[in-house]
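Q: What follows is a predicted protein model with its sequence.
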Amino acid sequence: MDHEQHSPQYARALKQWSASLGVGLQLTKPGIIFGNMASVLGGYFLASTGQSVSGLHLAATVVGTALVIACGCVINNCIDRDIDRRMVRTCHRALAIRAVSIGTAMCYAIVLGLIGFGLLWIATNVVAFAAATAGLVIYAGIYTCLMKRRSHWGTLVGSLSGAMPPVIGYCAVSGRFDFTALLLVAMFCFWQMPHSHAITVMRHEDFRAARLPTLTPLQARRQILLYLMAFLISALALGWAASLNTVYVLLVVLFGGYWFYLAWQQPRAGTTQMWARRIFTVSIFLILILNFAMALNAVIRPLI
């Protein structure tokens, strides 16, 4: 059988298209999107306990939220391109190395946002749509444009946007912003603060090179402990308010308690970054587990 022959022009075009797709994906920060989708599902199934779930409604909620988050990430990349060039962790990003123009990236962000908000508007409800709008405005506007370069308190403001995905999922089903939704905001906001402070300790030199306001490792540890206590209280309060199953409560106590234990340990000289990396790693593991436990509540709640 003869092998299909392609011209050199075809090979170059294919390579160009592959590179374009790679750049487009990188601009959206897929790691962030993946983590937030777990939170959307956790909030969605938390609200759907005792209700039938429509596959199309769930898909529209997840995809719509993912596209809105992607829009915010592309805007963030556009605004932070000068910062990214000065940081080892981000200096390879497409806008930092000028692999794509600002105009093209902003048009891409607009398209992502229009499709994402369109899906949420058509398939969910005005409350979920408003939560997505608030998340984008806080992240791309207040946090990225106004506070990130001025004060370390910008991290707290930015954490509010990080708390919106589970609220979008919850409100897409419930159609209301109630006390449970407020506890979701508190819990995810307080979770994100130790997570973010651990990153600043791990990448302290990077943040200094970018001239971003940061806490000293000692200040960061104090704040991590305070926010961890707030997280545990709000997570347990959510379990009470939403009548979550015993599995959820046990996971909060066991893994949340272990997270607090790690933060409480005083890092020895030369081990601060290792200590921060443990805090960071456990934070990701913990929030994925709790999202799974919230989703599982729709299945096992009647059995416990």
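A: Happy to help now that I have it.
Q: C-alpha only now, for contacts and for neighbours.
A: Will do.
Q: Now residue 88: which helix or strand?
A: Using DSSP states H and E, residue 88 sits within no helix or strand.
Q: was I right about it contacting residue 207?
A: No. Look at residue 88 against residue 207 with CA atoms under 8 Å: they stay out of range, at 9.6 Å.
Q: neighbour-wise, which of those two wins?
A: Neighbours per residue (other CA atoms under 10 Å) separate residue 88 from residue 207, with residue 207 holding more: 21 against 14.
Q: right, and that one touches residue 214 too?
A: Yes. Counting by CA under 8 Å, residue 207 sits close enough to residue 214 to count as a contact (7.1 Å).
Q: who touches both of those two?
A: Contact criterion CA atoms under 8 Å, 6 or more residues apart in numbering; residues shared by residue 207 and residue 214: residue 200.
Q: Any idea how many residues pack against residue 185?
A: Residue 185 is flanked by 22 other residues according to other CA under 10 Å.
Q: cool, and the one 3 residues further on?
A: For residue 188, the neighbour count with other CA under 10 Å is 24.
Q: Ignoring the adjacent residues along the chain, who's closest to it?
A: In space, residue 188 comes closest to residue 163 once its chain neighbours are excluded; the distance is 4.9 Å by CA to CA, 6 or more residues apart in numbering.
Q: Take this one as well and set it beside the first:
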Amino acid sequence: MSAAVSSTTERPSIGFRRTLKAYVSLTKPRVTELLLVTTAPVMILAERGIPNLWLVVATLIGGTLSASAASSFNCYIDRDIDRLMHRTENRPLVTGEITPRAALIFSWVLAVLSTVWLLVFTNPLTAALSVAAIFFYVVVYTLVLKRRTEQNIVWGGIAGCFPVLIGWAAVTERVDWAPLILFLVVFLWTPPHYWPLSMKYRADYESASVPMLAVTRGRAAVGLQTILYAWATVAASLLLVPVAPMGIVYTVVAAGSGFWFIAETHRLYNRAIRGEEPKPMLVFKASITYLTLLFVAVGVDPLLPF
């Protein structure tokens, strides 16, 4: 009996490289990478040119540590439902490669380190915004909203909007209308980015009793909501043109890539109402490309003379 218990609770013996890889996976590098895409361009916009390069590097390092801390806390809290979903069943807290206690310590170390780093190398406002982002993702989204409401990703997505404020505050030590508009863009973009993914993994979320919109509503309803948020996202992005103000490059990219993003959401909806396979990952990938193009334009536009 004791041998059986020991075999199920004992942590598997793994090497250093595999352990390191497991800790890195806790930080969800792909999510962090997407968040950083929105930080550096905003710093260029705030400076209306190339900012101090050390400040850019310091802000990106602090942002990486902050986002990694939030993701690691999320993995620690959601380890019970991660083992119920095929998409997450190989995460290190599920496989036992990392213990819950070690993951929690790791999360706190990253959170404290990110805050101290930004406080020392940027400014207090930037550090405070970083703490707010971690709090919102861990407490508001993961602990409060995720398992209770189909609107979880709408309001929980606010956590992913903070990098634009962090980038702007690092340069200017304040928050202005331009970063608030970009905050709104990312806020509105998050549902049409994530809902298609939840459509693909609907069975996973249903088995874990997570009320994502794709679980509580039909495909057509999700498709319609995705369209509405995509239109709102593009409209918000164009508000930056008179406010920043932005030039021809940003205007063309925002309108052109926005039109393509909206078109993909309409295709998703049309397939759903016709009873066809909706192919939600096409919208998911389009959303990532759209946001990347938009923020590249945010960074390039201020550097051009027109």
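A: Cool, the structure landed. Treat the numbers as computed from the prediction; the structure is a model and nothing was measured.
Q: Superpose the two chains and report the TM-score.
A: Scored by TM-score structural alignment, normalised by the length of structure 1, the superposition of the two chains gives a TM-score of 0.91; 286 aligned residues with a CA RMSD of 1.5 Å.
Q: And the residue nearest to residue 188 of structure 1, what's its match in structure 2?
A: Structural correspondence for residue 163 of structure 1 with respect to structure 2 (TM-score structural alignment): residue 161.
Q: what's near enough to touch that match?
A: 183, 184, 186, 187 are the contacts of residue 161 of structure 2 under CA under 8 Å, 6+ apart.
Q: what does residue 103 of structure 1 give?
A: No contacts exist for residue 103 of structure 1 under CA under 8 Å, 6+ apart.
Q: Could you check how far it is from residue 279 of structure 1?
A: For residue 103 of structure 1, the distance to residue 279 of structure 1 (CA to CA, to the nearest Å) stands at 38 Å.
Q: any idea how far residue 33 of structure 1 lies from residue 155 of structure 1?
A: Following CA to CA, the distance that separates residue 33 of structure 1 from residue 155 of structure 1 is 18 Å.
Q: now residue 99 of structure 1
A: Distance, residue 99 of structure 1 to residue 155 of structure 1, by CA to CA: 28 Å.
Q: So for these two, which sits in the more crowded spot?
A: Taking neighbours as other CA under 10 Å, residue 99 of structure 1 and residue 155 compare with residue 155 leading, 19 against 13.
Q: Spell out the residue ranges of the helices in the stretch 151-300 of structure 1.
A: Taking DSSP state H, counting those that start in this stretch as the criterion, the stretch 151-300 of structure 1 contains helices spanning 154-162, 164-174, 179-202, 204-209, 217-241, 246-251, 257-264, 272-300.
Q: by how many degrees do the last one and helix 164-174 diverge?
A: Same thing as helix 272-300 of structure 1. Counting by axes from the mean of the first three to the mean of the last three CA atoms, to 10 degrees, helix 272-300 of structure 1 lies at 10 degrees to helix 164-174.
Q: hmm, who's touching stretch 226-243 of structure 1?
A: Residues from elsewhere that reach stretch 226-243 of structure 1 (CA under 8 Å, 6+ apart): 179-180, 183-184, 186-188, 190-191, 193-194, 244-245, 248-249, 252-253, 256, 260.
Q: Show me what residue 296 of structure 2 aligns to in structure 1.
A: With TM-score structural alignment defining the correspondence, residue 296 of structure 2 maps onto residue 292 in structure 1.
Q: what does residue 210 of structure 1 align to in structure 2?
A: Taking TM-score structural alignment as the alignment basis, one finds that residue 210 of structure 1 is matched in structure 2 by residue 208.
Q: Please verify my assumption that residue 163 of structure 2 contacts residue 36.
A: Yes. With contact defined as CA under 8 Å, residue 163 of structure 2 reaches residue 36; the gap is 7.1 Å.
Q: Counting neighbours, go ahead and name the busier of the two.
A: The residue with the greater number of neighbours, taking residue 163 of structure 2 and residue 36 and applying other CA under 10 Å, is residue 163; the counts read 30 against 19.
Q: Which residues are in contact with the more buried one?
A: Contacts were defined as CA under 8 Å, 6+ apart; by that measure residue 163 of structure 2 touches 35, 36, 38, 39, 63, 130.
Q: Distance-wise, check it relative to residue 270 of structure 2.
A: Counting by CA to CA, the gap from residue 163 of structure 2 to residue 270 of structure 2 is 34 Å.
Q: Thought residue 162 was touching residue 138 of structure 1, still the case?
A: No. Using CA under 8 Å, residue 138 of structure 1 makes no contact with residue 162, being 9.4 Å away.
Q: Out of those two, name the residue with the larger neighbour count.
A: Neighbour count, other CA under 10 Å: between residue 138 of structure 1 and residue 162, residue 162 has more, with 24 against 21.
Q: Need the contact partners of stretch 126-139 of structure 2.
A: When contacts are defined by CA under 8 Å, 6+ apart, stretch 126-139 of structure 2 is touched by residues 63, 66-67, 69-70, 73-74, 111, 114-116, 118-119, 156-160, 162-163, 165-167, 169-170, 173.
Q: now with 7 Å?
A: Judged by CA atoms under 7 Å, 6 or more residues apart in numbering, the contacts made with stretch 126-139 of structure 2 from elsewhere in the structure are 66, 70, 73-74, 115, 118-119, 156, 159, 162, 166, 169-170.
Q: try stretch 277-295 of structure 1
A: Contacts with stretch 277-295 of structure 1, where a contact means CA under 7 Å, 6+ apart, come from 38-39, 41-42, 45-46, 195, 198-199, 202, 247-248, 255, 259, 262-263.
Q: quick one: that stretch to structure 2 mean distance?
A: Once superposed with structure 2, the aligned residues differ from stretch 277-295 of structure 1 by a mean of 0.8 Å; criterion: mean CA distance after the TM-score superposition for structure 1.
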